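Asker: only geometry, no sequence info:
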């Protein structure tokens, strides 16, 4: 019983220890790195938007043809 309790208590302690270690090793991006990340995210948004637009552009006429146009 005591071993199980020790095990249950150890999991949050280990999680907290790992989290604090991660935070202490991480750093804020500098300006150049932030701009590169922002550009990559922006390009991703544009690509996903274009793909969604093309899919919708194809789907609407195709759906009208298949459903008999109303």
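Answerer: Cool, the structure landed. None of these values were measured; they are calculated from a predicted model.

Asker: Only C-alpha atoms from now on, for both contacts and neighbour counts.
Answerer: Fine.

Asker: so how far is residue 54 from the residue sitting nearest the centre point of the chain?
Answerer: Centroid check for the chain by CA atoms, centre = their mean gives residue 41 as the closest residue, at 10.9 Å. According to CA to CA, to the nearest Å, residue 41 stands 20 Å off from residue 54.

Asker: Next: residue 65.
Answerer: 17 Å.

Asker: Against that first model, consider the following:
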């Protein structure tokens, strides 16, 4: 009899956890649906602006990496021999 009560409590907590996960998933899917409903295809100008900014960011990060890499490589060459 005691075991049945413990198993019943475990089953209830397991069911509660499963229901909570299902509710979380439903909420997430509803949020995704809302975003997809209001999204639209960008205009040509919007696409070009985003492309320009992204390209500029990539070039900037590459330049920073190059500026850091060159002195370090030069210093390694001086310290090695």
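Answerer: The structure has been received and is ready for your questions. On a predicted model such as this, the values are computed, not experimentally measured, just so you know.

Asker: Tell me where the longest helix sits in the first structure.
Answerer: Criterion DSSP state H: the longest helix present in the first structure is helix 31-67.

Asker: how big's the offset between it and the second structure?
Answerer: Superposing on the second structure and averaging over aligned pairs (mean CA distance after the TM-score superposition for the first structure), helix 31-67 of the first structure comes out at 1.0 Å.

Asker: matching residues in the second structure for that helix?
Answerer: The aligned range for helix 31-67 of the first structure in the second structure is 44-80, by TM-score structural alignment.

Asker: how far out from the middle of the chain is the matching stretch?
Answerer: Distance of stretch 44-80 of the second structure from the chain centroid (CA atoms, centre = their mean, to the nearest Å) equals 23 Å.
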